[in-house]
Every structure is written in C-alpha cells, then in structure tokens.
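1. Give me the fold of what follows.
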Amino acid sequence: MQEVKLTTTLTVYDNLNELVGSDASLMHLAIKVRNTAYAPYSNYKVGAAILLENGEIITGTNQENAAYPSGLCAERVAIFYAGSQYPGVPIKKIAITAAASNGSSNEPVSSCGACRQSIAEYEQKQKTPIEMLFMGETGKVIKMNSLADLLPLAFGADDL
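-> Predicted coordinates for the structure are as follows:
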C-alpha cells in the first residue's frame, strides 16, 4: 500500500479591487451578466465569463427550468457555446460569480461537480490549463491556475 497526498495551490484576493488586467475585466463582466440569469426557483444567480485564446470573450448565466434537471449552470452555458462557436480555440480562463437574492453571498463559490467535469474535459482536450476565478456577490476572490487543481483525479476520455 502507498499513501499519496494531493495538494493544491490557490491565490486568495481580499476583494475584486485587487484583480488586474484580464482577471479584473473578466470578473466584472461575469458580475454584469450574473444579473441576467434566469433563476426563478433557486433565486441564486450565477454569471460566468470565459476568455478564449483568440481574445474572444464568451459569457453565460444559469438557466433554470421547472423540471430541475433540465436547467444548466452558467459555466456550462458559456463553455458549450464557446465549443460550438469557436471549436478548437483553447479556453484561457473563466471567471465565476454567484449571488443569492435572499441574502449576501460574500464567500467565493466554486463550480459544481457537473461543471468541474465539463471544464475538465475541455482542459484535457486542449492540453493546456484553464485558469479559474471564483467569487460570491462580494468579498474574496479565489484564483486557481488550472481546473486540475479543483478536480485532480478527473475522469476523462483516456479512462474510457
């Protein structure tokens, strides 16, 4: 038997004002689109903004449905659109922000399992890391250098 310890590194910013360059602009855009989310059931709005290697920026918001499994998270809306409209163009980074309408969301919110798996597929396919930025409505921002930092033992095409 062998015990293996997995570790990850992340950067924590005290607030949005500490971000610079494309990190700041991407998160500001994610915040802006967050307000257009369709979340009448959970009242939990999520916005995502993706920077592609070609400079294009794609946004997405969560889209709920009364038949709960039929909705999609903001990350998958944006990633699937990017894959559809810009096939083969690598994703450089994604910024994600979430806000609950019934109170303040000050803690960073990371992607759900389904979104992690979807992002992992793109990261594995493009063979380059996807930087990830997370925040709540306000407060701290977490930055990770790769989806693999969030999901180190991701299932992928090589596992089939």
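
2. make it CA atoms for all contacts and neighbour counts henceforth
-> Fine.

3. Can you classify residue 97 by secondary structure?
-> With DSSP: H, G, I helix; E, B strand; the rest coil as the basis, the three-state label of residue 97 is strand.

4. list the contacts for it?
-> 27, 30-31, 34, 46-48, 108-109, 134-137 (Cα atoms under 8 Å, 6 or more residues apart in numbering).

5. now the other sequence, so there's something to compare against:
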Amino acid sequence: MPKKININIEIITYGELNDLAKEDQELLEAAEKATFTSYAPYSNFNVGAALRLENNDIIIGNNQENAAYPSGMCAERTAMYFAGSKYPNTTIKTIAIAARKGEEKEFIPISPCGSCRQAMLEYEVKQDENIRVIMKGTDQIYELSSISDLLPFKFTQKDLFE
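-> Alright, predicted model coming up:
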C-alpha cells in the first residue's frame, strides 16, 4: 500500500534588510557586492555568495562563466571551495546568496542549483553543524536553518559506506 510522506521545511521570511540582525545584513551586503564583480558574459545573470565563518571572517564568491559552459563555477561553490582551502578546519556558520540580471539593481531571491546544494551539504556534513542559508531578493529575504532543508533526500558519505 502506498504511503505519503510529508517533508516540512521551515522558511523564515523578512520584508526588508533592516529586519535582519546586523551581522546578517553585513553578509547579505557582501553577497550583493559580489554580484558586481561576477564574470557572466554568457548568461548575463550575476550571482554573489558570502560566507560567515566561526572566526567571523567573511568569504565571498561569485559566478565565473566560461565559453565551454560546464567549465564555469557558481558563486556558492566558489566561496565554499575557497573557504575550504584557506580555512580547512573552520566552521561555516551562514551563507548569503544574492542574484541580479545584467545591469539591473533589483535582486532576485534564488535558491542554489543542485550541484551547489550537494557541494554545500558536503561541508555541512563534514563540520557536523548546520549552515544557515539566506537568499536575498529586493522585496523578500528567505532564511533556512540548514543546507539539508534545500536537499531533503540527500546523498552523503554515509550512503557510500553504510
């Protein structure tokens, strides 16, 4: 007999930047700023990500495209991989993501792509601590308490070895 499973994900919404804690405002502003230095000549879609580490450092990343499309890299993974390289044993507390089209100043609240979700989940599992996610739009801001909320049917190292 088929059985339904409900997956509940708590999403906190904010109407404006001032509704957030100062450190989250700072993180979102860093993500927004990163969109202005992304390299997106093909998609014209500029994405910025900013991580807050447990030592309070902020690491930014942005999307880097390439004429050979699969060779580019998303903002979230750019930031995560840099943090993993420079601060291999430092916990990532929060990631903020902002995106905008072309030269527009309006931000779009986007969710990370599947590849980024999987890569970010690896860091969350590795550090055994949730990574908060904040996604910025001009009129709406979304907050999730964990990368796992973005990937409820996750694939982790446990699947490989258990």
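
6. still on that earlier bit, farthest-apart pair in the contacts of residue 97 of structure 1, please.
-> 34 and 108 (14.5 Å; Cα to Cα).

7. would you list every one of the strands in structure 1?
-> In structure 1, the strands defined using DSSP state E lie at 10-13, 44-52, 57-61, 91-100, 131-135, 141-144.

8. For residue 151 of structure 2, give its distance to residue 145 of structure 2.
-> 12 Å (Cα to Cα, to the nearest Å).

9. Compare the two (neighbour count), which wins?
-> residue 145 (17 against 13; other Cα atoms under 10 Å).

10. Give me the neighbour count for the closest residue in space to the more buried one that isn't next to it in sequence.
-> The spatial neighbour of residue 145 of structure 2 that comes closest, neighbours along the chain excluded (Cα to Cα, 6 or more residues apart in numbering), is residue 132 at 4.5 Å. Residue 132 of structure 2: 20 surrounding residues under other Cα under 10 Å.

11. gap between residue 132 of structure 2 and residue 57 of structure 2?
-> As judged by Cα to Cα, residue 132 of structure 2 and residue 57 of structure 2 stand 15 Å apart.

12. residue contacts, residue 111 of structure 2?
-> By Cα under 8 Å, 6+ apart, the contact set of residue 111 of structure 2 is residue 135.

13. Show me what it aligns to in structure 1.
-> In structure 1, residue 111 of structure 2 lines up with residue 110, judged by TM-score structural alignment.

14. what about that match, distance to residue 80 of structure 1?
-> Residue 110 of structure 1 sits 18 Å away from residue 80 of structure 1, going by Cα to Cα.
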